[in-house]
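1. sharing a model that was predicted from the sequence below.
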Amino acid sequence: MIHLPGNRRPVTHPKGERGRRTRQQLLDAAEAAFGQRGYFATSVADITRRARVAQGTFYVYFPSKQAIFAELVRHLNRQLRHTIQEAVHGLDDRLAVERKGFEAFLRFVATHRDLYRIVMQAESVDPASYRWYYRHFAEGYVRGLRAAMDAGQIRRLDPEALAYCLMGIGNFVGLRYVLWDRARVPRRVLDSLFDFIAQGLVAVPPTGE
């Protein structure tokens, strides 16, 4: 793991519109550079060249390459969760939430194809960010599953274990079809996936003795 020196300043979050645009340009450039070249083969100069900003500008927003990498992992996580939240907004049925959520995740992966490689690199580059990425995603998932269990919509299981199981399904389906085949997930695959999930989640009425 690459540690930031304790006396280095933190990542800057600009308040002005111009500053926010520049910061986003740097994050977009970092996403492309880290995804295509890898963390260790990428330099700050590579990022600023892609972002079309001066190298000195980089340090206005990020103290180091490691700092922008860690922020990028969090940024992608926030973007992904926002995309899914928008897709499921207004839905009350948990099975409908699962389907729309999975579809939103797969669309996000299709437009952010470097997501997998960046997150996998985080395991060795910044383990804390790697764990944060999955744990933070799972926390919201657990809350939704627990609420659905309390409402009797799905079976009462360990919500955290269930969240990670469902996250794993989405992760590997996206890897297999979106990343490897560079295509949309076939409808037959989605139907099989959701039939499997529905059969596993559906609440079973209690039986009499």
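-> Thanks, I have it.
2. going by C-alpha atoms from here, please, whenever you check contacts or count neighbours.
-> OK.
3. if I look at Arg107, how far off is Ala148?
-> 25 Å (CA to CA, to the nearest Å).
4. which non-adjacent residue is nearest Ala122?
-> In space, and not counting its chain neighbours, Ala122 is closest to Tyr130: 5.1 Å by CA to CA, 6 or more residues apart in numbering.
5. next: Leu175.
-> In space, Leu175 is closest to Tyr116, 7.9 Å off (CA to CA, 6+ apart).
6. which residues are contacting the helix or strand harbouring that neighbour?
-> Element membership for Tyr116 (DSSP states H and E) is helix 115-125. Contact with helix 115-125 is made by 1-2, 31, 34-35, 38-39, 66, 70, 73, 76, 109, 129-131, 133, 175, as judged by CA atoms under 8 Å, 6 or more residues apart in numbering.
7. what are the buried residues along that helix?
-> 115, 118-119, 121-122, 125 (16 or more other CA atoms under 10 Å).
8. and the two most separated of these?
-> Greatest spacing in these, by CA to CA: Leu115 and Val125 (14.8 Å).
9. nearest the geometric middle of the protein, what residue?
-> Against the mean C-alpha coordinate of the chain, by CA atoms, centre = their mean, the closest residue is Asn77 at 3.7 Å.
10. list the contacts of that residue.
-> The contact partners of Asn77, by CA under 8 Å, 6+ apart, come to 133, 137.
11. from Gln55, how far off is it?
-> 26 Å.
12. could you do Leu166 as well?
-> 42 Å.
13. what's the answer for Ala104, then?
-> With CA to CA as the criterion, Ala104 and Gln55 are 35 Å apart.
14. if you count surrounding residues, which of the two has more?
-> More crowded of Ala104 and Gln55, by other CA atoms under 10 Å: Ala104, with 21 against 15.
15. next one for the comparison:
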Amino acid sequence: MARTSLLRELPATPRGLRTRSALIDAGRKVFERLGYLDTRLVDITQEANCSSGTFYTYFAGKEEIFAAILEHAQEDMLHPGMQHVAGDDDPASIVEASNRAYFEAYKRNAKLMGLLEQVANIDPEFSKLRQDRADAFIHRNARSIASLQERGLADPELDPMLTSRALSGMVSRLAFNYFVIGDGHLDGEARPMDDLVYTVTRLWVNALRMPTTH
């Protein structure tokens, strides 16, 4: 996420980094348990077993620590780690592995994504953080689309950025509806995550006119 008034520079010492990380871990547990509005700083310091003075060394308030928690979650979602795909001769398999890794990361962070949606509707700073997060995914996917086009593996007439906005928005909204709103359900019925992976992969492949080997 881009640096805003909610995101400070990291501590300079290893001890400071460890303390800040412990506060972030504790804060995440409390926010996910109590929700953003009902969380108090004392709840976080008790969870972290630290003093309020220690807390204020690293964060000005719950807005700052929540922003730091979201920054950690975004790193997990942008770089979730995906299964190894042998070679690059089947770009559709790479898209499938990437989609699966994204959905698995979204599942890990679903409670935070739900809280971000709520807070962004009432706080302009978090609205900006949410947009920064979306833009990071869009730009990454646009670079991937452009690379496929350069290799002759995607429709060269598509605008990479506009295409990425359309496809990335589709995937992220589907993930929100499935993991946050539906809790594993869509249209009133339970669906395995494999259905999501298959569907969005086919839509990506068809939209980009990518070749497949299976």
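-> Structure received. Keep in mind the model is a prediction, meaning the values are calculated, not measured.
16. and the TM-score between them?
-> Remark: TM-score between the superposed chains equals 0.77 [TM-score structural alignment, normalised by the length of structure 1]; 197 aligned residues with a CA RMSD of 3.0 Å.
17. show me what the next helix or strand after the helix holding Tyr116 of structure 1 is packed up against.
-> Under the assignment DSSP H and E, the closest C-terminal helix or strand after helix 115-125 of structure 1 is helix 127-150. Contacts defined by 3 or more CA pairs under 8 Å, 6 or more residues apart in numbering; DSSP states H and E place helix 127-150 of structure 1 against helix 65-88, helix 115-125, helix 159-173.
18. quick one: helix 127-150 of structure 1 to helix 115-125, angle?
-> 120 degrees (axes from the mean of the first three to the mean of the last three CA atoms, to 10 degrees).
19. just the residues contacting stretch 48-63 of structure 2, thanks.
-> 6, 11, 20, 22-23, 26-27, 40-42, 45, 65.
20. what's the matching range in structure 1 for that stretch?
-> The aligned range for stretch 48-63 of structure 2 in structure 1 is 51-66, by TM-score structural alignment.
21. any idea how far apart the tips of that stretch sit?
-> 17 Å.
22. buried set for it?
-> Going by neighbour count (16+ other CA under 10 Å), the buried part of stretch 51-66 of structure 1 is 51, 58-59, 61-66.
23. cool, stretch 120-139 of structure 1 as well?
-> Burial within stretch 120-139 of structure 1, assessed by neighbour count using 16+ other CA under 10 Å, is assigned to 121-122, 125-127, 129-130, 133, 137-138.
24. cool, stretch 12-22 of structure 2 as well?
-> In stretch 12-22 of structure 2, residues buried by neighbour count (16+ other CA under 10 Å) are 19-20, 22.
25. redo these as CSV? Include secondary structure.
-> As requested, the buried residues of stretch 12-22 of structure 2 are exported to CSV (DSSP: H, G, I helix; E, B strand; the rest coil):
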residue, secondary structure
Thr19, helix
Arg20, helix
Ala22, helix
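26. okay if I get those as JSON lines plus distance to Pro160 of structure 2?
-> Shown next, in JSON lines, are those (distance: CA to CA, whole Å):
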{"residue": "Thr19", "distance to Pro160 of structure 2": "42"}
{"residue": "Arg20", "distance to Pro160 of structure 2": "38"}
{"residue": "Ala22", "distance to Pro160 of structure 2": "40"}
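27. between the residues you listed, which is nearest Leu158 of structure 2?
-> Arg20 (44.1 Å).
28. what's the closest one aligned with over in structure 1?
-> Arg20 of structure 2 maps onto Arg23 in structure 1, by TM-score structural alignment.
29. again with Leu34 of structure 2
-> So, by TM-score structural alignment, Leu34 of structure 2 is matched to Arg37.
30. burial check on that match, number of neighbours?
-> 12.
31. equivalent analysis for Leu76 of structure 1, please.
-> For Leu76 of structure 1, using other CA under 10 Å, the count is 19.
32. which residue, neighbours along the chain excluded, lies closest to it?
-> Nearest non-adjacent residue to Leu76 of structure 1 (CA to CA, 6+ apart): Leu115, at 7.5 Å.
33. quickly note the distance from the counterpart of the one you found in structure 2 to Tyr106 of structure 2.
-> In structure 2, the residue matched to Leu115 of structure 1 (TM-score structural alignment) is Leu112. Noted for Leu112 of structure 2: a distance of 9 Å to Tyr106 of structure 2, by CA to CA.
34. swap in Glu125 of structure 2?
-> Counting by CA to CA, the gap from Glu125 of structure 2 to Tyr106 of structure 2 is 22 Å.
35. same check, this time on Ala67 of structure 2
-> Ala67 of structure 2 is 17 Å from Tyr106 of structure 2, by CA to CA.
36. stretch 98-108 of structure 2 vs structure 1, mean deviation?
-> Compared with structure 1 after fitting, stretch 98-108 of structure 2 deviates on average by 1.3 Å (mean CA distance after the TM-score superposition for structure 1).
37. what do you get for stretch 17-27 of structure 2?
-> Looks like 2.1 Å for stretch 17-27 of structure 2 (mean CA distance after the TM-score superposition for structure 1).
38. how far away from the center of its chain is that stretch?
-> Its chain's average C-alpha position is 20 Å from that of stretch 17-27 of structure 2, according to CA atoms, centre = their mean, to the nearest Å.
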